[in-house]
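Engineer: need coordinates for the below:
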Amino acid sequence: MAHESLPSPYAALIAGTPVTRSALTVRGGRTHLWRYGADDASEHVVLLHGFRGDHHGLEPIVAHLLRDRPDLRVTVPDLPGFGASPPLPGARHDVAGYAAWARALLRRLAPAGGVTLAGHSFGSVVAAATMTTPGTAERLVLVNPIPRRPLSGRDTFSVGATAVLHALAGALPEEAGTALLRHRALTRVASIAMVRTPDRALRRWIHEEHDRYFAGFATRASLLEAFRASVTASVRDSAAGIDVPTLLVGGAKDDLARVPDQRALAARFRDARLRLIPDVGHLTHYETPAEVATEISTFLTTNHPRATPATVA
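Structural biologist: A predicted model of the protein is given here:
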């Protein structure tokens, strides 16, 4: 007998968060946006989701952040090729392609500047690469940042196995390959590997969220391009070229970003601080969104002197 879907533990808070949907043409493709908070808010944060996600996954963080900081406006786009946003025409969905798209998007959303750019997981890689162009944004926030290229990390077996499955999906006929990439069993294996909470109801809801949204990519081609980027790139590739105040929020039990690697990553920035949330892994946006929001809020309201050593807590 099938289980009824669990309601989101954050449903009431999210429902009370003002949101409007819109779309912009960016680099020839239609980017769909969700804008949370008041349009006349004094500060603007643009938040990028991770690989195979969309704006839904970041709503718990956004809702907690706006509860604490109603003076903020947060824009969450669906990255090209994911959620409601179609692939970019004539462009590769790699880190360079996404970074060029993000810079163009920021110019449209905040032509006068003054914006904070943020990203979760693969979105952290894209956000960091975006920020290597000076003047792009005033601050950078990286949630569950990828500190080293996953295929060069300590857990290369599981990453390599996932790469083999994606290679197989690319070699199969279009329909069969797409069906493999959307297969619920693969989503569930990845979900189980990342979840850390002992709360059984929360675990089940997280798995259901992944079931609902991880298959929401546009095409096999764009998905495979983005996957290759996600396993061969890291925030480390861009860190030394970023000169704005940066916050890194990581999970202390994140197998994709071990604590020593997160500490080493923070030290590569000119002005960065790392905050580690205990007892959580790569799914801080689902398991500890209030804690992530608190760290972001504190960062945005704190003065950040330039050229200071990285701070780790």
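Engineer: C-alpha from now on. contacts and neighbour counts both.
Structural biologist: OK.
Engineer: just the helices from the chain, written as ranges.
Structural biologist: 11-15, 59-68, 95-109, 122-130, 156-171, 174-181, 184-194, 200-213, 220-232, 236-239, 259-268, 284-287, 289-300 (DSSP state H).
Engineer: the structure of the following sequence is requested for comparison with the preceding one:
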Amino acid sequence: MSSTELPETRTAAAPSASRPARAVRVADGEELRSVSLPGLTLTVRARPGVEPGLPPALYVHGLGGSSQNWSALMPLLADLVDGEAVDLPGFGDSAPPDDGNYSVTGHARAVIRLLDSTGRGPVHLFGNSLGGAVATRVAAARPDLVRTLTLVSPALPELRAQRTAWPTVLLAVPGVASVFARLTKDWTAEQRVRGVLSLCYGDPGRVTDEGLRHAVEEMERRLELPYFWDVMARSSRGIVDAYTLGGQHGLWRQAERVLAPTLLVYGGRDQLVSYRMARKAAATFRGSRLLTLPEAGHVAMMEYPETVAQAARGLIADHGGS
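Structural biologist: From the prediction side, this is the model:
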């Protein structure tokens, strides 16, 4: 699965027919660029290390998220790693892939192609939710690209999904996304954001007024994208399909093959990935470390970035931090 493709790098700012006109937010200290590969264009949000020569890190977001999901965590590790967060195909500011492949394997292949083309591996790899499943596949398939692995509420198969996770499953059913889009066409961006926060945060009250405003602006931007609902539906279907795969392609079987030192982070109030899966994950990823946060929800790196950063620092320091 290696690649010899060379990326074309440019500033990701100017709108075009294939890119939204509304600008994507870039926090102080971040840099945004676009990497073009055959059939694939990915936006990368960089948080350069505080000094040259720091080992690279790559952050992979979850379903419906973007590279902005890591903006709170990345600066807390900038003295240890040179960080980059990718917008998966069709999410954030990345265009849909030419092949329309939104499976977990398709997303993993995009991450591998990015790392191969830029030559940044091996990296300290981080993944949340869908990004956790993607990162698990990458680590299993290409151990040469992964130095350490940090998974925050990874989307790994559960025998009994929580009821609050059923909407993700329903979204994967053909036609449901378009019906939902019609039924909710009068919802404001703020109503949608508050709904997402109540589902993803253990305590939505932790979100500041400024954070809410930025989230609403990003939601408004995404709703203008003609492919928004299609990407959500196809990626949801990709998660469901990955859950049903057996044999060597099953996510738990691949988790057993991961060689990289692993940190697992689970939230006690997670409504999408069950807290009870923490024990199974810790037993599956060999020699892994487990951080449980009873008050956290599905996005601990956004809810408790300092605590997650402290645990990640320990992992990185012990396994090739410099």
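Engineer: quick TM-score on the pair, please.
Structural biologist: With the length set by TM-score structural alignment, normalised by the length of the first structure, the two chains reach a TM-score of 0.78; 281 aligned residues with a CA RMSD of 3.1 Å.
Engineer: before we move on, back to that, just say which of the helices of the first structure is most tucked in.
Structural biologist: Highest mean neighbour count of the helices of the first structure: helix 122-130, a mean of 29 (counted as mean count of other CA atoms under 10 Å).
Engineer: check which helices and strands it sits against.
Structural biologist: strand 43-48, helix 95-109, strand 115-120, strand 139-143, helix 236-239 (3 or more CA pairs under 8 Å, 6 or more residues apart in numbering; DSSP states H and E).
Engineer: mind running it again at 10 Å?
Structural biologist: The elements that helix 122-130 of the first structure packs onto, with contact taken as 3 or more CA pairs under 10 Å, 6 or more residues apart in numbering; DSSP states H and E, are strand 43-48, helix 95-109, strand 115-120, strand 139-143, helix 220-232, helix 236-239.
Engineer: circling back: save the helices of the first structure as JSON lines, and put in distance to P80 of the first structure too.
Structural biologist: JSON lines is the format used below for these (distance: least, CA to CA, whole Å):
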{"stretch": "helix 11-15", "distance to P80 of the first structure": "24"}
{"stretch": "helix 59-68", "distance to P80 of the first structure": "18"}
{"stretch": "helix 95-109", "distance to P80 of the first structure": "8"}
{"stretch": "helix 122-130", "distance to P80 of the first structure": "12"}
{"stretch": "helix 156-171", "distance to P80 of the first structure": "19"}
{"stretch": "helix 174-181", "distance to P80 of the first structure": "17"}
{"stretch": "helix 184-194", "distance to P80 of the first structure": "20"}
{"stretch": "helix 200-213", "distance to P80 of the first structure": "15"}
{"stretch": "helix 220-232", "distance to P80 of the first structure": "9"}
{"stretch": "helix 236-239", "distance to P80 of the first structure": "21"}
{"stretch": "helix 259-268", "distance to P80 of the first structure": "27"}
{"stretch": "helix 284-287", "distance to P80 of the first structure": "21"}
{"stretch": "helix 289-300", "distance to P80 of the first structure": "25"}
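Engineer: do you know which of those lies nearest H49 of the first structure?
Structural biologist: helix 122-130 (5.1 Å; CA to CA).
Engineer: which part of the second structure lines up with that closest one?
Structural biologist: Using TM-score structural alignment, helix 122-130 of the first structure corresponds to residues 130-138 of the second structure.
Engineer: mean per-residue distance, the matching stretch versus the first structure.
Structural biologist: Stretch 130-138 of the second structure, aligned to the first structure and superposed, deviates on average by 0.8 Å (mean CA distance after the TM-score superposition for the first structure).
Engineer: how far is that stretch from where the chain is centred?
Structural biologist: 8 Å (CA atoms, centre = their mean, to the nearest Å).
Engineer: right, and A118 of the first structure touches A293 too?
Structural biologist: No: using CA atoms under 10 Å, A118 of the first structure makes no contact with A293, being 11.9 Å away.
Engineer: what lines up against P60 of the first structure once you look at the second structure?
Structural biologist: By TM-score structural alignment, P60 of the first structure lines up with A72.
Engineer: let me fix that: G97 of the first structure
Structural biologist: By TM-score structural alignment, G97 of the first structure lines up with G106.
Engineer: do you know how far its match is from G238 of the second structure?
Structural biologist: Per CA to CA, to the nearest Å, G106 of the second structure is found 9 Å from G238 of the second structure.
Engineer: list the contacts for the most centrally placed residue in the first structure?
Structural biologist: In the first structure, the centroid-proximal residue (CA atoms, centre = their mean) is H120; its distance is 2.4 Å. With contact taken as CA atoms under 10 Å, 6 or more residues apart in numbering, H120 of the first structure is in contact with 47-51, 53, 57-58, 126-127, 141-146, 248-250, 282-285.
Engineer: identify the residue nearest it in space, chain neighbours excluded?
Structural biologist: Counting by CA to CA, 6 or more residues apart in numbering, V143 is the residue found nearest to H120 of the first structure once chain neighbours are left out, at 4.6 Å.
Engineer: and what of A63 of the first structure?
Structural biologist: Nearest residue to A63 of the first structure, sequence neighbours excluded (CA to CA, 6+ apart): I14, at 5.3 Å.
Engineer: list the residues that contact the one you found.
Structural biologist: Contacts of I14 of the first structure by CA under 10 Å, 6+ apart are S8, Y36, E59, P60, I61, V62, A63, H64, L66, R67.
Engineer: repeat for V292 of the first structure
Structural biologist: 60-62, 64-65, 143-144, 249-251, 275-277, 284-285.
Engineer: ok, now with 7 Å
Structural biologist: I61, V249 (CA atoms under 7 Å, 6 or more residues apart in numbering).
Engineer: what residue in the second structure is paired with it?
Structural biologist: With TM-score structural alignment as the criterion, V292 of the first structure matches V308.
Engineer: thought R103 of the first structure was touching A129?
Structural biologist: No: counting by CA atoms under 7 Å, R103 of the first structure stays clear of A129, with 9.8 Å between them.
Engineer: from R196 of the first structure, how far out is the closest residue to R182 of the first structure other than its chain neighbours?
Structural biologist: Leaving aside its sequence neighbours, R182 of the first structure sits nearest to A215 (CA to CA, 6+ apart; 4.9 Å). Noted for A215 of the first structure: a distance of 22 Å to R196 of the first structure, by CA to CA.
Engineer: ok now stretch 116-126 of the first structure, how far from the chain's centre?
Structural biologist: 5 Å.
Engineer: I misspoke; the intended subject was stretch 139-155 of the second structure.
Structural biologist: With CA atoms, centre = their mean, you get 12 Å for stretch 139-155 of the second structure.
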